[in-house]
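# no sequence for this one, just the structure:
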């Protein structure tokens, strides 16, 4: 029997997940949807799906066994807490929540429930290239990881909608999460630097350099450039004691023609990570069908929230700002690894 899922929020990423769950993946059915724009929800809902007036109604629906949250960030906390209260597995797009206090409330609720229910949408962990890179780091053949270079480049971002804070409280969370996961480490401090401003971004403060100081002493150097024009370019390279390992450029197809030899660059995140998104949901469906969750946890969402907060402070102070995490509950002992 397929997992019966309800989706909250049908913006760009919600619609992409709806397509994935209805046309790409097996063992799942979308049986309910909810969106603040009821007309939009009605126009794209699968045939036979319940059109719920509120997220509360969807979460409480007897048809819905598991929930996918793609609403705007400030709504996530309330929706997560309600899913936990009724014991329904939930996939939540990033940001998990928008404050440290909210992250702690969600964590306390899940710990009190006694079983993992929440998976957070850090899709890079499901990408085959990142998994291969992690395998090299984990097997120890290159010695200890010392420096990780993470590059996150967008061709452009929506003018007026993407603010100068968003590289730190929105974009950075993916680089922070994948760094923690790849290096089996936590982030102890954050520095932020602003190089010469690109003319491509107008008044936007772009690009941004972030240094993540890991508990082990390793350093992660993150470049965030969001108006670089040529495409969506994600890179990663780890320098270890006896060698270097790096992500391959994607897509891997090399084109030779009268213009020379080149590799095409993905247009956006959906193209670059389409297979990772599919795998992310395959694993979520498998876990949710058993009444639980796997993959990135509330603990990981909490860590990302703290790093974003520290980065915003560092941008203001010009200093290294500390990331102070509470002790990890036993429920999350095996996560982040």
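Here it is on my side, so go on. All values reported here derive from a predicted model rather than from experimental measurement.

# please make it C-alpha for all contacts and neighbour counts, starting now.
Fine.

# residue contacts, residue 118?
Contact partners of residue 118, counting by Cα atoms under 8 Å, 6 or more residues apart in numbering, are 80, 89-92, 292-294, 297-298.

# now it: how far from residue 67?
Counting by Cα to Cα, to the nearest Å, the separation of residue 118 from residue 67 is 10 Å.

# about what we covered before: most neighbours among the contacts of residue 118, which one?
Counting neighbours by other Cα atoms under 10 Å, residue 90 leads the contacts of residue 118 with 30 neighbours.

# which neighbours do residue 118 and residue 67 share?
89-91.

# make CSV from those residues and add distance to residue 311 to it.
Formatted as CSV, the shared contacts of residue 118 and residue 67 follow (distance: Cα to Cα, whole Å):
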residue, distance to residue 311
89, 31
90, 28
91, 26
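
# check it against this one:
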């Protein structure tokens, strides 16, 4: 019997959502999890943090101490099983996500899971199938994946522009993802699975197409690169509609956090990430000065997106649903990232292997 089955055997699956505040357990309170605890406590309505779990007892105690009434629950599966918990934020390392997600699905708990959904496509697909089975029984979806860029106003505006036909059919996407620095363990494969994976989701979000193949090129490395690391990388994504997406992934610029996306269409182009909102180039006088401000890290650049994401997740969970990228989006990102790592290792174009959607909307 699995741990998730044990949890489900102790407590029945939850079939109702709370009418009052959503009582949230946050699993993992490192950089991202602690940020979510602070966000839920100070800026999100309709929810409160009641439980905190982390591998570091000292860190869990420190973070729980910032929220009146929050308890430390050492075992994350015990936090999921707690009858006083209505919903869960998963911000633990990726290797723990599958077990924790399956336990939440067994209990019928709404989940906001930070990316990755899981560490590989096979386990992500197992989560997809588990939620599909739950949805077939109950009519409810439970899991939302933390691809926060979908909630960023600039990305939302860019998607709306594409959908409106304002620049004609999109032909190309040019993306840049730059970090000032990364930790010593952050090798080239993590550049694909931890950084480029955001551009993977952005591509699917903006173009509404799946990615079919990945090619990874290794330009001359910066002298600031970690030993053995190829930095920057140039990643080429191909989509089902024949569109091409190039991604410059440069994780040790020494400057700041820069994320840019430009869509080139038949009748014009549009770019975001210039620290001044969407800049459109087309017929007529539409010039704009460029800002020199660069965000120091992702929490500054996407702070508003995180707030919107979490508020919408809370609102949807209280209604009994989700409002954002789900398990299929997490699975698709894992499958593309897997192909990207293979392409990085081989130096060859690599096709993305994905299971059929089987009628999913």
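Great, that's in hand. In this text, all values refer to a predicted model and were calculated from it rather than measured experimentally.

# mean shift between the helix or strand encompassing residue 119 of structure 1 and structure 2?
Taking DSSP states H and E as the criterion, residue 119 of structure 1 maps to strand 118-120. Compared with structure 2 after fitting, strand 118-120 of structure 1 deviates on average by 0.3 Å (mean Cα distance after the TM-score superposition for structure 1).

# returning to that earlier point: so of the shared contacts of residue 118 and residue 67 of structure 1, which ones are in strands?
If you go by DSSP state E, those have 90-91 in strands.

# that's a helix at residue 136 of structure 2, yeah?
Yes: Residue 136 of structure 2 forms part of a helix when assessed by DSSP: H, G, I helix; E, B strand; the rest coil.

# distance of it from residue 129 of structure 2?
From residue 136 of structure 2 to residue 129 of structure 2 the distance is 10 Å (Cα to Cα).

# more neighbours: which of the two?
More neighbours surround residue 129 than the other of residue 136 of structure 2 and residue 129, with 14 against 10 (other Cα under 10 Å).

# and stretch 40-54 of structure 2, how far apart are its ends?
Using Cα to Cα, the two ends of stretch 40-54 of structure 2 sit 17 Å apart.

# likewise for stretch 157-175 of structure 2?
Span of stretch 157-175 of structure 2 from end to end, Cα to Cα: 16 Å.

# distance from it to the middle of the chain?
21 Å (Cα atoms, centre = their mean, to the nearest Å).

# what comes into contact with that stretch?
199, 203, 205-207, 243-248, 259-272, 278, 282.

# map residue 79 of structure 2 across to structure 1 for me.
Matched by TM-score structural alignment, residue 79 of structure 2 corresponds to residue 58 in structure 1.

# that match: what's it in contact with?
Contacts of residue 58 of structure 1 (Cα under 8 Å, 6+ apart): 6, 8, 32-34, 52, 64.

# and for residue 179 of structure 2?
Taking Cα under 8 Å, 6+ apart as the test, what residue 179 of structure 2 contacts is 250-258, 297.

# for the stretch 101-250 of structure 1, what spans make up the helices?
Secondary structure of the stretch 101-250 of structure 1 (DSSP state H, counting those that start in this stretch): helices located at 128-139, 166, 172-183.

# just those helices: most buried one?
Neighbour counts (mean count of other Cα atoms under 10 Å) averaged over each of the helices of the stretch 101-250 of structure 1 peak at helix 172-183, with a mean of 22.

# residues in structure 2 matched by that one, start to end?
Alignment of helix 172-183 of structure 1 against structure 2: residues 196-207, by TM-score structural alignment.

# stretch 62-71 of structure 2: end-to-end distance?
Note: stretch 62-71 of structure 2 ends 11 Å apart using Cα to Cα.

# now do the contacts for residue 246 of structure 2.
173-175, 234-237.

# which of these are also in contact in structure 1?
By both residues aligned by TM-score structural alignment, their matches' Cα atoms under 8 Å, those still in contact after alignment to structure 1 are 173-175, 234-237.

# neighbour count and distance to residue 344 of structure 2 added to the contacts of residue 246 of structure 2, as JSON lines?
JSON lines is the format used below for the contacts of residue 246 of structure 2 (neighbours: other Cα atoms under 10 Å; distance: Cα to Cα, whole Å):
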{"residue": "173", "neighbour count": "25", "distance to residue 344 of structure 2": "20"}
{"residue": "174", "neighbour count": "17", "distance to residue 344 of structure 2": "19"}
{"residue": "175", "neighbour count": "25", "distance to residue 344 of structure 2": "18"}
{"residue": "234", "neighbour count": "18", "distance to residue 344 of structure 2": "10"}
{"residue": "235", "neighbour count": "22", "distance to residue 344 of structure 2": "9"}
{"residue": "236", "neighbour count": "19", "distance to residue 344 of structure 2": "11"}
{"residue": "237", "neighbour count": "25", "distance to residue 344 of structure 2": "13"}
